[in-house]
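Participant: Attaching a predicted model along with its sequence, questions to come.
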Amino acid sequence: MHRALFLLDPEEAHGLALRLLALWSERGPLLEVPGRLLRVEDPRLQVEALGQRFPNPLGLAAGMDKDARALGAWWALGFGFAEVGTLTPRPQEGNPKPRLFRLLEDRALINRMGFNNRGALEAAERLRRFRQRGLSFPLGVNLGKNRDTPLERAAEDYLEALRILEPFGDYFVLNVSSPNTPGLRALQEGPFLDELLARLRPATPKPLLLKVAPDLSWPALDQVVGLARKHRLEGLVAVNTTLAREGLKSPLAREAGGLSGRPLRGRALEVLRHLAEGARGLALVSVGGIETPEEAWERLKAGASLLQVYTGFVYGGPLFPRRLLQGLLRLMEAEGVSSLRELRPS
C-alpha cells in the first residue's frame, strides 16, 4: 500500500493516506490493540523535556497532519509525540496546485503548500475529542499567520490562533520560517521577532518554541537565541525547509518552495550543533533529513532533546518509527547508554 501511493500525485497520495489514517484513528480498540504491538515501549527511550514526559524522542513534524485529523494513528504507529499545523486563525486554501513534489533521486520533497488548513477552530474541536480518549501522547501545535494578514498585524493572528488552541496543546511553536508565505521570514529578524515574542509570551503559561530556518546565518541564529532567552521561551525547532538547491539530481530541483529530506541532513546537523553551543537551557527539537537510527543517535548526542521527521516517514513507510526506535535501542546498548537521560541534563 505504501509503495502504491508513490504511483499517485504527491498531494493526492498524502490526502488518501491521511483519510485512511483518520478513519483508523477513530476506531477505538481496532486502533489501540495493534498500537500496543507496533509501539516500542521501553523506559530507556523516555525523555523529559518541555515540562513533559515523552515516551520516546521521535515526533511527527508539523505539515503532515495540519488539521489534527489522525492523532490516534500517530500514537499507534509508534511516535512519541506529534505536532499538528501549521494552523492559522482563519481557514485558507494555500497556494495553487501543483505545490508538492517528490524528488525521488534525492529522497527529498519540495513543497510550496502555503499554510493550507481548515482553521484553528476546527482543529481545536478535533484536539478536544482526542484528549477525551485519555491516550498518553504529547501534542504540539504549530501556529502561523494568514496569508492576507500584513506583517505589522501578524502578532494578532498568532494570538488569536493561540487563544483558540491553547487548552489543547502541550506546547506551541511559532512558525516564522516557512518560505511559502510571502514576507513571513521577515518575522525572524530582530525588531519583528522581539515585538512578536513580547506579545505572545504572556498569552500562555505553556511551553512556547520558535521554528527557525536553516538558511539563517550564524549571527542571525545567535540573535534568535538571544531573543528566545529574553522572552523566556522554552525551546527551538531546528530546522524548517530550505531554499538551497545544491547537489540535487532530480529534474524537479528547480521547483519553487521549501526543500526537505536527505539533502537537508548536513545543514540541519550543523545548525543543531551551533545552537547547542549557545542555547543551553533551551530544549532543541531537531528536524531535517533524519532517516536512520544512526542519524537519530547523532542528533541526540549533538544536543537534541527531541527529534521530528516528515520526509523520512514519507519514504520509510508506516513501520519507519518502529524500525528507527528499535535501531536506536541497539545503538544505546552498543555504547553502554542505559537511558537517553544520560545524554542531556533534564
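Facilitator: Cool, got the structure. Values in this document were obtained by computation on a predicted structure and should not be read as measured data. Residues are numbered from 1 along each chain as shown.
Participant: CA only for contacts and neighbour counts going forward, please
Facilitator: Noted.
Participant: Contacts only, for the closest residue in space to Gln326 that isn't next to it in sequence.
Facilitator: Counting by C-alpha to C-alpha, 6 or more residues apart in numbering, Val40 is the residue found nearest to Gln326 once chain neighbours are left out, at 7.1 Å. Remark: with contacts taken as C-alpha atoms under 8 Å, 6 or more residues apart in numbering, Val40 is in contact with 78, 322, 325-326.
Participant: ok, and the most crowded of the residues you listed?
Facilitator: Looking at the contacts of Val40 with neighbours defined as other C-alpha atoms under 10 Å, the largest count falls to Gly78 at 28 neighbours.
Participant: Wasn't it part of a helix?
Facilitator: No: applying DSSP: H, G, I helix; E, B strand; the rest coil, one finds Gly78 to be coil, outside a helix.
Participant: and which of the contacts of Val40 is nearest to Glu291?
Facilitator: Within the contacts of Val40, proximity to Glu291 (C-alpha to C-alpha) peaks at Leu325, which comes in at 11.3 Å.
Participant: another one to put next to it:
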Amino acid sequence: MTRLTRTVYGALYSRVLSRVDAERAHLLATRALALLARAPRPRLDPALRVSALGLQFDSPLGVAAGLDKHATAFEGLNTLGFGFVEVGTITAIGQPGNPKPRVWRLAQDRALMNAMGFPNPGAEAVAPKLAARSGRGIVAINLGKSKVAPLEAAADDYRASARLLAPHADFVVINVSSPNTTGLRDLQTIEHLRELLAAVRGEAEGKPVLVKLAPDLSDEQLDQLADFAVEAKLDGLIATNTTISREGLHAPAELLAKPGGVSGAPLKARSLAVLRRLRARVGDQVLLVSVGGVETSGDVLERVRAGATLVQAYTGFVYGGPLWARRINAELARAVRAAGATTIQELVGSEMGVGPGVAHGAPAPDGARG
C-alpha cells in the first residue's frame, strides 16, 4: 500500500465511513467484498509460507471470525492477501442476534466494541455457501452455541453445526469465549470442553479442531486449559476473543457502560501475555493462533516470535483499509529476511530460543493443499 493510498483511505474513512453506523458500514463492506470473489489472488512472497494443520498457508496472517458472519465475503477476503479466513460465528439455529445498536467505534482507542450475539442465518443456510466455494484459499468455520440451546444441550447444538459445516471447511473452531451470548463462557471448563470436543470431532471427518479462548481467564484457568489441550491432543488454541475489560479506554462512560466485548489496540498487551503463557505451557505440542490488537507487521512478527504459528486480525484491518493485508505481508517478508530466516515459520517461538521448524500437524511437502 502506497502512502498516497493510505492517505486516500484515511480521508474516505474520516469523511464518509466514520459517519455511517458501524454495523451498516460493516454490511456495506461485506457486500463489496462479495464482488471481489472472482478477482485474482495476489502472489505472496515465499518467505511467508507456513505449514500447519495439514495445510499450506501462503501467509500466516488471517481474518478472525466476526467479519464474515453470513459466509458471503470469504472469497473476496482471500483476494486481499490474507492467508486464511475464519467464517462465522455460525450457530445450528439461525438467529438475529442482540438488539441494535450493537456495534460501536472507539476510534480514539483504535478499537471496536460489539454486543452482536452471533447474528447469522444458521448452519443449514451457510452449508451450501461453503460447499460452493471455489477451493482457492483456506477457510475455517467458527461454531457457536445457539441462543435457544440450554447449556446442558450445548454438545448436541455444536454437533448439529459441525455435521453440516465441517465437511466444507479446512478446519473447525469451537467458540466458547464470546461475551455476548449468556452463559457461553461457562463452557470454557474442562468438563464442558471435553464433551464439546468429542461432539465436534465426531462430525469433523478428521478436520483439525481448535478452541477459541477468552482473554479474561485467570492464569490458573489458562494453565488448566493448556494442560487439557495437550492431554486431549487438541489441534490448536486461538487466543484471544474480545475482552469485557474497559481499563484504560477513553470513550464516554455511558458508552463503556454498555455490554459487549472490546477488540483492537486495548487488547494487544493481554492477548500477547496469554499467548506467551500458553506457549510456555504447551510448547510446540499444540498449535497456537494469536489474535487481538494486531495492527502492524511488527505486531505479527512479535506474535510469531512469541509462539504463534498463525496470526489473525479484525479491527486493525477495519481501520487499515482494503490494502492493509498486502502492506503487512510485504513488510513482514522483508522482516523475515532481515532476521536471516528463509521462511517465517523458522521464527515461531524464537523469542524463547527455540523454533519448531515445522508446526504441529504440518504435511509433507507433497501433501500441500489450500
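Facilitator: Thanks, I have it. Predicted, not measured: the structure shown is a model, and the values here were computed from it.
Participant: Once they're superposed, tell me the TM-score.
Facilitator: Once superposed, the chains reach a TM-score of 0.94 (TM-score structural alignment, normalised by the length of the first structure), with 334 aligned residues with a C-alpha RMSD of 1.3 Å.
Participant: Show me the strands in the stretch 151-300 of the second structure, by range?
Facilitator: For the stretch 151-300 of the second structure, the strands defined by DSSP state E, counting those that start in this stretch cover 171-175, 209-213, 236-239, 261-264, 287-291.
Participant: With mean neighbour count and distance to Arg201 of the second structure added, can I get those in a markdown table?
Facilitator: Formatted as a markdown table, those follow (neighbours: other C-alpha atoms under 10 Å; distance: least, C-alpha to C-alpha, whole Å):
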| stretch | mean neighbour count | distance to Arg201 of the second structure |
| --- | --- | --- |
| strand 171-175 | 25 | 9 |
| strand 209-213 | 24 | 7 |
| strand 236-239 | 25 | 13 |
| strand 261-264 | 26 | 28 |
| strand 287-291 | 28 | 17 |
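Participant: I'd like those as TSV, with distance to Leu12 of the second structure appended.
Facilitator: Listed next are the strands of the stretch 151-300 of the second structure as TSV, based on distance: least, C-alpha to C-alpha, whole Å:
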stretch	distance to Leu12 of the second structure
strand 171-175	34
strand 209-213	34
strand 236-239	32
strand 261-264	20
strand 287-291	26
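Participant: of all those strands, which lies closest to Thr7 of the second structure?
Facilitator: Between Thr7 of the second structure and those, the tightest spacing by C-alpha to C-alpha is seen for strand 261-264, at 20.9 Å.
Participant: Over in the first structure, find the residue span that closest one aligns onto.
Facilitator: Counting by TM-score structural alignment, strand 261-264 of the second structure lines up with residues 258-261 of the first structure.
Participant: ok, average deviation of that stretch from the second structure?
Facilitator: After superposition onto the second structure, stretch 258-261 of the first structure lies on average 0.3 Å away from the residues it aligns with, using mean C-alpha distance after the TM-score superposition for the first structure.
Participant: could you list every residue that touches the spatially most central residue of the first structure?
Facilitator: Compute the mean C-alpha point of the first structure, and by C-alpha atoms, centre = their mean the closest residue is Ala61, 2.5 Å away. If a contact means C-alpha under 8 Å, 6+ apart, then Ala61 of the first structure has 82-84, 287, 308-310 as its contacts.
Participant: Need the counterpart of it in the second structure.
Facilitator: Ala61 of the first structure maps onto Ala64 in the second structure when the alignment is built from TM-score structural alignment.
Participant: next one: Arg44 of the first structure
Facilitator: With TM-score structural alignment defining the correspondence, Arg44 of the first structure maps onto Ala47 in the second structure.
Participant: okay, now the counterpart of Glu291 of the first structure in the second structure: neighbour count?
Facilitator: Under the alignment (TM-score structural alignment), Glu291 of the first structure maps onto Glu295 of the second structure. Under the neighbour criterion other C-alpha under 10 Å, Glu295 of the second structure is assigned a count of 22.
Participant: roughly how far apart are Glu295 of the second structure and Met113 of the second structure?
Facilitator: When distance is defined by C-alpha to C-alpha, to the nearest Å, Glu295 of the second structure is 16 Å away from Met113 of the second structure.
Participant: Likewise for Leu48 of the second structure?
Facilitator: From Leu48 of the second structure over to Met113 of the second structure the distance is 31 Å, taken as C-alpha to C-alpha.
Participant: neighbours around the residue nearest to Leu184 of the second structure when sequence neighbours are not counted, how many?
Facilitator: Sequence neighbours aside, Val176 is the residue nearest to Leu184 of the second structure in space, at 5.6 Å (criterion: C-alpha to C-alpha, 6+ apart). Val176 of the second structure is surrounded by 25 other residues when neighbours are defined as other C-alpha under 10 Å.
Participant: ok, which stretches of the first structure are helices?
Facilitator: Using DSSP state H, the helices assigned to the first structure run over residues 2-5, 10-25, 29-38, 71-76, 120-131, 154-165, 190-200, 218-230, 265-278, 293-302, 311-316, 320-334.
Participant: mind putting the ones you listed in a markdown table, distance to Phe172 of the first structure included?
Facilitator: As requested, the helices of the first structure are arranged in a markdown table below (distance: least, C-alpha to C-alpha, whole Å):
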| stretch | distance to Phe172 of the first structure |
| --- | --- |
| helix 2-5 | 31 |
| helix 10-25 | 23 |
| helix 29-38 | 26 |
| helix 71-76 | 16 |
| helix 120-131 | 13 |
| helix 154-165 | 8 |
| helix 190-200 | 11 |
| helix 218-230 | 14 |
| helix 265-278 | 20 |
| helix 293-302 | 21 |
| helix 311-316 | 22 |
| helix 320-334 | 23 |
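Participant: Out of these, which one sits most buried?
Facilitator: Between these, the one whose residues have the most neighbours on average, counting mean count of other C-alpha atoms under 10 Å, is helix 71-76 (a mean of 23).
Participant: Read off where it ends up in the second structure.
Facilitator: Residues 74-79 of the second structure are where helix 71-76 of the first structure lands, counting by TM-score structural alignment.
Participant: How far does stretch 270-282 of the first structure sit from its chain's centre?
Facilitator: For stretch 270-282 of the first structure, the separation from the chain centroid amounts to 18 Å (computed by C-alpha atoms, centre = their mean, to the nearest Å).
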